[in-house]
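K.L.:
Predicted structure and sequence below. I'll ask about it afterward.
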Amino acid sequence: MSPSPVIVGAARGRGARSNHSGRYEAQGREAFDDGWTPDEPDPKSFSTTVSPEKAKVIITRNDSPDVGFSASINPYRGCEHGCIYCYARPAHAYMGLSPGLDFESKLFFKPEAAALLERELSRPRYVPEVIHIGGNTDPYQPQERSLRITRSVIEVLSRFEHPFSIISKSALILRDLDLLAPMAEKNLVRVAISITSLDRKLSRSMEPRAATPEKRLEAVRRLSEAGVPVIVMFAPAIPGLNDHEMEGVLERSAQAGARGAGYVALRLPLEIKDLFREWLESDHPDRASRVMSLVRQMRGGKDYDAQWGKRMKGEGPIADLMSQRFAAAKRRYGLDFRFDGLDLTRFRPPPKAGDQIDLFGL
């Protein structure tokens, strides 16, 4: 695929302020107004395309010591929510696309996800482990409403009684309560809802097509009332921008029924650091230099430090204070519940048509 042009300025309903070519492209491109095409459509109006992606496997594995899972499923590549800080943005460069506006407008889905999952879970040597859904991009972004890829994956996990966790910042997850609630009764599911701010203006700027803070809190409440254990994720925590809301987000989440909480400090790997700076200068010019100064103080003087054990929380006095505040707020609002592990013993591949029936019921 050829790289898309650079769009300067705020595209309507988008997070990134530019669309620079991916880091693997031999040439970079930039759009400019030469005065010859005044009647062309407004370049700031960026339409979304959703294309099928042929996948060979659906369960991916990692050996990172910084995340709480080794097996994951990502039904989508790219994310229309457009969160400016999203750590998945750089992966779009592997597609020959920009981690900027392309990431949130040129999307891919895996139509065979459910069939691939059923095949992988049915292998004789398969050993169950908790699968995390949405570790890369949100499994409940807008196109899931019609494509239903995430739902089809959960349906397979339900039939196999396979445990899983899932994270989202979308209220669309409530559509699948009919699957999640029965699995929660069997200790087969745990849900994380990401809430980064209670400020509607900041949330709209930072996560332009994600659900409002109120909708996310409503999702926490309804999931909790249905018996689904919910963890709230305050991620990313951005010093000088949203970190002052940490206690407020945890308090409101606890009131809505959340039982646990986690946080991740802002991460700015690869192209994200430039995209984030552009967004700050555009939407928060009064705080841009202050925020980046605080970020560098948490990252050893750099915009980002990818070292294991440091990349999720940072280091130094500011990072330490953030960690202490979070731990205190968890205790204060009762979000330090210790969860038991999800049940791996119930896993059973369902019988297939033509399988021999056990006459003795054994």
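P.N.:
Looks like it came in fine.
K.L.:
going forward, measure contacts between C-alpha atoms and count neighbours the same way
P.N.:
Will do.
K.L.:
List of residues touching the longest strand seen in the chain?
P.N.:
Looking across the chain with DSSP state E, the single longest strand is strand 230-237. The contact list for strand 230-237 (Cα atoms under 8 Å, 6 or more residues apart in numbering) reads 85, 190-196, 220, 223-224, 243, 246, 249-250, 253, 257-267.
K.L.:
Repeat the analysis, applying 6 Å as the threshold.
P.N.:
With Cα atoms under 6 Å, 6 or more residues apart in numbering as the test, strand 230-237 has contacts from 191-196, 243, 258-266.
K.L.:
Alongside the first one, take a look at this:
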Amino acid sequence: MSKSPEHLKGRGAQKRVHNRFFEFSHELRDDFLNFCAAEGEQVDKNKTKYLEVFPKTLVNKVDSPDVGMGFSANPYQGCEHGCVYCYARNSHEYWGYGAGLDFERTILFKKNAPTLLEKKIIGRNWEGDTIVFSGNTDCYQPLERKLEITRNCLEVMRKWKHPTGIITKNSLILRDLDILKELAAIHCISVNISITSLSEKTRLLLEPRTASIKQRLKVVQVLSENNIPVRVMMAPIIPSLNSHEILPLVKKVSELGAIDVAYTVVRLNGKIAEIFSDWVHKALPNKADRILNQIADCHGGTLNDSRFGTRMRGEGNFAIQIKETMALAKRKYLMNKETPPLDRSHYLQLKNPQTRLF
């Protein structure tokens, strides 16, 4: 994979982009220097800024009909992982920042998240619906190692025996294996590990500050060995970049104990189309036009696709090929595996002890 000399190593986005909610751009000062393991390469030396925010709520209702969750909770906004394709980049504009490099360099954290979480789940009208951590940005991104906000939230979930979902691509999740094992014992946890490729070269380009593929595969194995249901998310599948890896990836994770593999076809909404296009021309100049054209072919001729029902899977010949290949892989390697439902009866009994009489 030949890269343009302008390619900014150690970052996903290659430039800052204008925030559509602000007429004038503004400069940011950063307070902490963070380097990624870029295998000896010169990496972006821009500092990362961490800001505490004080939201009034944490749990959000997910209204999208084609996202497999009802409620999400995000202890962090912005994400140092730097995945260039990340749909959450657009949400950073609502906080006053750009969707490009600002999304990776300015991280907002919510220390009051555990308090807000408990307030929500003990509320009179709450009925124990599964809450998924990382519906927007990764709850195990690098700052979590220091602040432990996600761990404190999981302790609340353990206390109330509440159905819990997690989506992450960071091996830091294994730090909290003790809590996950307890939740798994009462069927109250499901973990989704994002693995988009088996190639480290591809990972370093697409997701420069994430855990290595080797570490993520280890997470799948360790969670499975501890009877914690783990599903792999091959999301997104990008034509001519990782689309050829469906069969070997499903085979590998099934051997390590994954019970399912889900996928999405890349879509580039809002500012992400500009960010991704700039990135692919710098990171993969020889393949850029082919990749962008095939993405557009999956979405009615455009990079931007907001149509419910088709936006996550795409349409057209290439999207059909991806769908059929994934179906074949699952029939071949995951036929006798199934995702168990989460149990909220333990939570309901704790919240309303009188229900034990029925």
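P.N.:
Done, it's in. Quick caveat: nothing in here was measured; it's all calculated off a predicted structure.
K.L.:
about what we covered before: which positions within the longest strand of structure 1 qualify as buried?
P.N.:
The neighbour-count check on strand 230-237 of structure 1 (16 or more other Cα atoms under 10 Å) flags 230, 231, 232, 233, 234, 235, 236, 237 as buried.
K.L.:
repeat for stretch 300-307 of structure 1
P.N.:
Those would be 303, 304, 305, for stretch 300-307 of structure 1 by 16+ other Cα under 10 Å.
K.L.:
now those in CSV, with distance to residue 341 of structure 1 and secondary structure?
P.N.:
Formatted as CSV, those follow (distance: Cα to Cα, whole Å; DSSP: H, G, I helix; E, B strand; the rest coil):
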residue, distance to residue 341 of structure 1, secondary structure
303, 36, coil
304, 33, coil
305, 31, coil
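K.L.:
which among those residues gets closest to residue 216 of structure 1?
P.N.:
Closest approach to residue 216 of structure 1 among these (Cα to Cα): residue 304, at 28.9 Å.
K.L.:
tell me which element the closest residue to that closest one other than its chain neighbours falls in.
P.N.:
Nearest non-adjacent residue to residue 304 of structure 1, counting by Cα to Cα, 6 or more residues apart in numbering: residue 268, 5.5 Å away. Using DSSP states H and E, residue 268 of structure 1 sits in no helix or strand.
K.L.:
Tell me how many other residues surround residue 268 of structure 1.
P.N.:
By the criterion of other Cα atoms under 10 Å, residue 268 of structure 1 has 22 neighbours.
K.L.:
Looking at the contacts of strand 230-237 of structure 1, which one is closest to residue 44 of structure 1?
P.N.:
Nearest to residue 44 of structure 1 among the contacts of strand 230-237 of structure 1, counting by Cα to Cα, is residue 196 at 26.3 Å.
K.L.:
give me every residue that touches the closest one.
P.N.:
Counting by Cα under 6 Å, 6+ apart, residue 196 of structure 1 touches 234, 235.
K.L.:
redo that, cut-off 7 Å
P.N.:
Contacts for residue 196 of structure 1 (Cα atoms under 7 Å, 6 or more residues apart in numbering) come out as 234, 235, 236.
K.L.:
quick one: which of the residues you listed is nearest residue 100 of structure 1?
P.N.:
The closest of those to residue 100 of structure 1 turns out to be residue 236 (Cα to Cα; 18.3 Å).
K.L.:
Could you export the buried residues of strand 230-237 of structure 1 as CSV, including distance to residue 15 of structure 1?
P.N.:
Output for these, formatted as CSV (distance: Cα to Cα, whole Å):
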residue, distance to residue 15 of structure 1
230, 27
231, 26
232, 23
233, 20
234, 19
235, 16
236, 15
237, 17
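K.L.:
residue boundaries of the helices in structure 1?
P.N.:
According to DSSP state H, structure 1 carries its helices in the segments 101-105, 113-121, 144-147, 149-160, 177-185, 200-206, 213-225, 246-256, 272-283, 288-298, 317-332.
K.L.:
tell me how far the fifth one is from the chain's mean position?
P.N.:
So the one you mean is helix 177-185 of structure 1. Offset of helix 177-185 of structure 1 from its chain centre (Cα atoms, centre = their mean, to the nearest Å): 21 Å.
K.L.:
Residues in contact with it: which ones?
P.N.:
Contacts for helix 177-185 of structure 1 (Cα under 7 Å, 6+ apart): 158, 189, 226, 227, 228.
K.L.:
quick one on the thing from earlier: now, of the helices of structure 1, which is deepest in the fold?
P.N.:
Ranked by mean neighbour count, those are led by helix 101-105 with a mean of 26 (mean count of other Cα atoms under 10 Å).
K.L.:
contacting residues around that helix?
P.N.:
16, 18-19, 47-49, 78-82, 89, 92.
K.L.:
Narrow those residues to just the buried residues.
P.N.:
Among those, those scoring as buried are 16, 18, 19, 78, 79, 80, 81, 82, 89, 92 (criterion: 16+ other Cα under 10 Å).
K.L.:
Dump the contacts of helix 177-185 of structure 1 to a markdown table, plus distance to residue 315 of structure 1.
P.N.:
Rendered in a markdown table, the data for the contacts of helix 177-185 of structure 1 read as follows (distance: Cα to Cα, whole Å):
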| residue | distance to residue 315 of structure 1 |
| --- | --- |
| 158 | 41 |
| 189 | 33 |
| 226 | 39 |
| 227 | 37 |
| 228 | 34 |
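K.L.:
Would you mind checking which of the residues you listed is nearest to residue 208 of structure 1?
P.N.:
In terms of Cα to Cα, no member of the contacts of helix 177-185 of structure 1 lies closer to residue 208 of structure 1 than residue 228, at 27.4 Å.
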